[in-house]
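**Q** sequence unavailable; structure follows:
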């Protein structure tokens, strides 16, 4: 096993990785920006090294500084977490060249599946269903208009190199296409340095279903079931659960088998997620994209499967076989995760950085977990993502999980900054959500208009 790994991230995911490594007996190195000098992950790691100023491009995205930190501290591997450099094939390739193990897939596979156009082509080869769409990159509005006419409206414009909801636009008709294309392309160029787009027919209404997969260097690939991530705002997930109430036994077998087939086709190694859109009316599902990294919502899968995904990532990167085979994986109960952000839902979800003057995280009972890097007295910097915690619950059934989440959110108390805790409490208590009657349009079209009417 590795003696020491460097965590190229911050916040709760850095804390999560440090804890998993410590339980495996592996030493850890935290990196931090000058704005994160007092962050929890810095205090918890065995060693910590500053890699630059507050701006992400000069610290958490600074490949040279991060690799130099790994060399200076003798780290044998780098875990990128999610976001930042986690899906950057150049960084993974540099790690390979410097004989530092990148805890994730190879740069080659990342290029293949991280680029949405390449991934789509590979899934067609693998026999995984994909939505009708463009066959390559789209660079001009003229190309976009022609392709949209061929596949039919409504369509989705997506950045080829995108992620995190950036460079995505829904287009209902030709009048909306040109301004939407130009805006999405500009956003993609700014976010990823790549303005290439592609176009897909929009599956609507739809469920956003994703399947967690794990692969090792011996060719073993397994799935850990599915998550329903349909509750989204502006293509950003808000609440996730597993299993999905929209999927029965037969469809579950089909969609998880398709995910394993997809991963096997590209010889996938480490943790990854295959995302699908499900048309509930027809029961058909379509490949959307692959995330070649750990996901924010991985804890719900850990609860229902009993598999520690982060530990498996580290073991696999060390060259070990997966510790479980598919026949060993059993699923139990129901899990739900709510993302807690320092933001003001009543003011268009504006970020709310500042000093936490008091913090009480819910606890007690079986099946409750809070992943967070917050502590009382900590100042949330304004430079990074607004997520401050994840509340994850597990119950014998969905009703128990819902009640446990309501209890947990009622206990969650944070002072000094505005959060979305009350928003999440109302969402988890909404009759449609309680009934499992929602799709990707529900939050934006049904719940939010009513929520924002309230004082």
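**A** Good, I have the coordinates. None of these values were measured; they are calculated from a predicted model.
**Q** C-alpha only now, for contacts and for neighbours.
**A** Will do.
**Q** what ranges do the helices span in the stretch 301-450 of the chain?
**A** 309-317, 398-411, 421-429, 431-435, 442, 448-451 (DSSP state H, counting those that start in this stretch).
**Q** give me the contact list for the fourth one.
**A** When contacts are taken as C-alpha atoms under 8 Å, 6 or more residues apart in numbering, the neighbours of helix 431-435 outside the stretch itself are 399, 402, 427-428, 438.
**Q** just the buried members of these?
**A** 402, 427-428, 438 (16 or more other C-alpha atoms under 10 Å).
**Q** save these as JSON lines, and put in distance to residue 41 too.
**A** JSON lines is the format used below for those (distance: C-alpha to C-alpha, whole Å):
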{"residue": "402", "distance to residue 41": "30"}
{"residue": "427", "distance to residue 41": "30"}
{"residue": "428", "distance to residue 41": "30"}
{"residue": "438", "distance to residue 41": "36"}
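**Q** ok, the residues you listed vs residue 452, which is closest?
**A** residue 427 (12.4 Å; C-alpha to C-alpha).
**Q** that closest one - nearest residue in space that isn't next to it in sequence?
**A** residue 433 (7.0 Å; C-alpha to C-alpha, 6 or more residues apart in numbering).
**Q** residues near that neighbour, how many?
**A** Counted by other C-alpha atoms under 10 Å, the residues lying close to residue 433 total 18.
**Q** please apply the same query to residue 452.
**A** Look at residue 452: counted by other C-alpha under 10 Å, it has 12 neighbours.
**Q** that one contacts residue 423, correct?
**A** No. Contact criterion C-alpha atoms under 8 Å: residue 452 and residue 423 do not qualify, at 10.1 Å.
**Q** where do the helices sit along the stretch 1-150 of the chain?
**A** Using DSSP H, counting those that start in this stretch, helices in the stretch 1-150 of the chain cover 11-23, 40-44, 63-73, 89-97, 107-114, 116-126, 141-151.
**Q** among these, which is nearest residue 216?
**A** Among the helices of the stretch 1-150 of the chain, helix 107-114 comes nearest to residue 216, with 13.3 Å by C-alpha to C-alpha.
**Q** next, the angle helix 89-97 makes with the closest one.
**A** 160 degrees (axes from the mean of the first three to the mean of the last three C-alpha atoms, to 10 degrees).
**Q** adding another structure so you can compare the two:
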């Protein structure tokens, strides 16, 4: 076994690898960029070395610098994690040339599976089922259009060198194809340095099911069953679970054998994932097609660990060190059910735009296990709740890297128990300081489709009304939580200084407090009345309730409103109150009547960048007439393209940036003149 390894990555996967290495007695070396000097993965390792600037191209993609650090620190092997250089055959070969072990597959296997078109030709020759499509080398746009017409719409354009949903577009009719192809190629070039694409028939209501495979250098090759990754937004996974619901033993065996066959066809070694598109048939079975192979550990590997009792990182280390697989196929079995939720800094209601900022509050579920893995047999029960995180309270999510905050993994004896545990764990996850998808994930988990395992990649769109138009918890409860927090703070001050008591005593009558709160753009005035005897009433309009509060420590408060009691967690961030409860969460703004609120009367026609990024396309010119919803510009941020559309009809007045400019969040991109004003101008 190795004595020291270098982890060529950052964030939660670097922390995850370091945890297993520490358990095995292996010393670890971290590498970090300028902005990651105090990051969690740096603290998780025994040594850390600075390798460059914040941009990945200046640090985590610097193969030469990483190898230099590995040699200087005496590391024997390099673990690439996922992303960055993990599927770069050139880096794998450079490690070998430098006398270092690359903890991953051979360069030839990475190369064979790295280009989707080439891998599909190989899989076809190996007898693995394929989706009908075009995987050729000729990339002439006219030919690609002709092939799409031949296959029949809808078709899927996919970057040949890509992954993670980048460089992928669904096209429903021929007229949309040229623009979709151009956008797909731009994103592929920016993300992978290669704009080649392939065209496939788009399977309607597809399920995304993948098989975890593992091979050693002694000819042993196994699969560790399947994961269902169908719940996606923007072609990127949101929730993953294992085993896949509704999978028959016969279909599981067939898909497992096909995955092993695919890995064997390229001489695979180490951990890999063979991804399939599965199409439900009238008889209830699944017809499956090879999609791609990820030649690395997957983000969702913890659900496989939970149901098999296997530490996949430990297997990676042992196989890379030349050992045999710890278990063969007949020794592997499924135990229970596991689900993983990706907690991301993003705005679901704004088409999942990534969010940046500081995690002012990061509170996790009680009794959570941090990257803990069972060491016993497969029948040993894993931790009910596990958290893999690369950031914590006080850390910042920057525009330089992926916006994932953490992964929350739950295990249950069956899917129903896992679902209940996931909802409870998400309810106890409190993130303040930036936008996150936690509340959205709770709604997905509670949706009819997910609860009943009616899964496909369009689940989020199909359940849009439930997922995006959900009402917040009732305002009286939210206000009661805010007041409970304020009263607890006042009581603490009174205990420290009895001359500062504000317990509501008045010589004549009760004490009255007026609180003005804004929720979802609606402002309401609430009144708190406190009597001499300590009783309190909360009133909203013509309704009133008795109110009793009890601090439970920290941000938690027991609140009794009328005849009901709830436990709420409340955090203040600036003028905003974040209230979390079992039935949901909401953000309220406290309105100060003495402060002038200049809300503006309809806006000044300026369009701003929703987040920091690079302007990669301007689709209009000054003087152009535009209609509401028309694409105006395209920005690239966090490796994804984001289209800026016109909020109303009008005319472009001025372009304030050029293609290639880096634009800060809130930076003005262009100005519009409203349609009625544009008409007046034209009329003279």
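**A** Okay, I see it. Nothing here was measured: the structure is a model prediction, and the numbers come from that model.
**Q** quick revisit: can you say which of the helices of the stretch 301-450 of structure 1 is packed in most?
**A** Counting by mean count of other C-alpha atoms under 10 Å, helix 309-317 has the highest mean neighbour count of the helices of the stretch 301-450 of structure 1, with a mean of 23.
**Q** is it true that residue 157 of structure 1 touches residue 166?
**A** No. Counting by C-alpha under 8 Å, residue 157 of structure 1 does not reach residue 166; the two are 10.5 Å apart.
**Q** which residues do the two both contact?
**A** Joint contacts of residue 157 of structure 1 and residue 166 (C-alpha under 8 Å, 6+ apart) are residue 184.
**Q** looking at the two, which one has more neighbours?
**A** residue 157 (25 against 21).
**Q** show me which positions of the helix or strand containing residue 183 of structure 2 end up buried.
**A** When elements are assigned from DSSP states H and E, residue 183 of structure 2 belongs to helix 177-192. Buried residues in helix 177-192 of structure 2, counted by 16+ other C-alpha under 10 Å: 177, 180-181, 183-192.
**Q** one step back: which residue in structure 2 lines up with the residue nearest to residue 427 of structure 1?
**A** Matched by TM-score structural alignment, residue 433 of structure 1 corresponds to residue 450 in structure 2.
**Q** measure its match to residue 584 of structure 2 for me?
**A** 18 Å (C-alpha to C-alpha, to the nearest Å).
**Q** and residue 517 of structure 2, what does it touch?
**A** 479, 523-526, 588-591.
**Q** could you rerun that using 7 Å?
**A** Going by C-alpha atoms under 7 Å, 6 or more residues apart in numbering, residue 517 of structure 2 touches 523-525, 588-591.
**Q** and residue 451 of structure 1, by the same measure?
**A** Under the criterion of C-alpha under 7 Å, 6+ apart, residue 451 of structure 1 has no neighbours.
**Q** repeat that for residue 293 of structure 2.
**A** Contacts for residue 293 of structure 2 (C-alpha under 7 Å, 6+ apart) come out as 113, 273-275.
**Q** work out for me the element it sits within.
**A** Using DSSP H and E, the element containing residue 293 of structure 2 is strand 286-294.
**Q** and if you look at residue 259 of structure 1?
**A** Applying DSSP H and E as the criterion places residue 259 of structure 1 in helix 249-265.
**Q** after that helix, which helix or strand is next?
**A** Next helix or strand after helix 249-265 of structure 1 toward the C-terminus (DSSP H and E): strand 270-279.
**Q** in structure 1, what residue corresponds to residue 432 of structure 2?
**A** Counting by TM-score structural alignment, residue 432 of structure 2 lines up with residue 415 in structure 1.
**Q** same thing with residue 258 of structure 2?
**A** Matched by TM-score structural alignment, residue 258 of structure 2 corresponds to residue 258 in structure 1.
**Q** name the nearest residue to its match, sequence neighbours excluded.
**A** Nearest one to residue 258 of structure 1, counting by C-alpha to C-alpha, 6+ apart, is residue 128 at 6.0 Å.
**Q** distance of that neighbour relative to residue 361 of structure 1?
**A** Relative to residue 361 of structure 1, residue 128 of structure 1 is positioned 42 Å away (C-alpha to C-alpha).
**Q** next: residue 19 of structure 1.
**A** Distance, residue 19 of structure 1 to residue 361 of structure 1, using C-alpha to C-alpha: 18 Å.
**Q** got a list of what the spatially most central residue of structure 1 touches?
**A** The centre of structure 1 sits closest to residue 295, judged by C-alpha atoms, centre = their mean, with a distance of 3.5 Å. Residue 295 of structure 1 sits next to residue 82 when contact means C-alpha under 7 Å, 6+ apart.
**Q** neighbouring contacts of stretch 156-175 of structure 2?
**A** Under C-alpha under 7 Å, 6+ apart, the answer for stretch 156-175 of structure 2 is 114-117, 149, 153-155, 177, 180, 184-185, 187-188, 192, 194-202, 234-236, 640.
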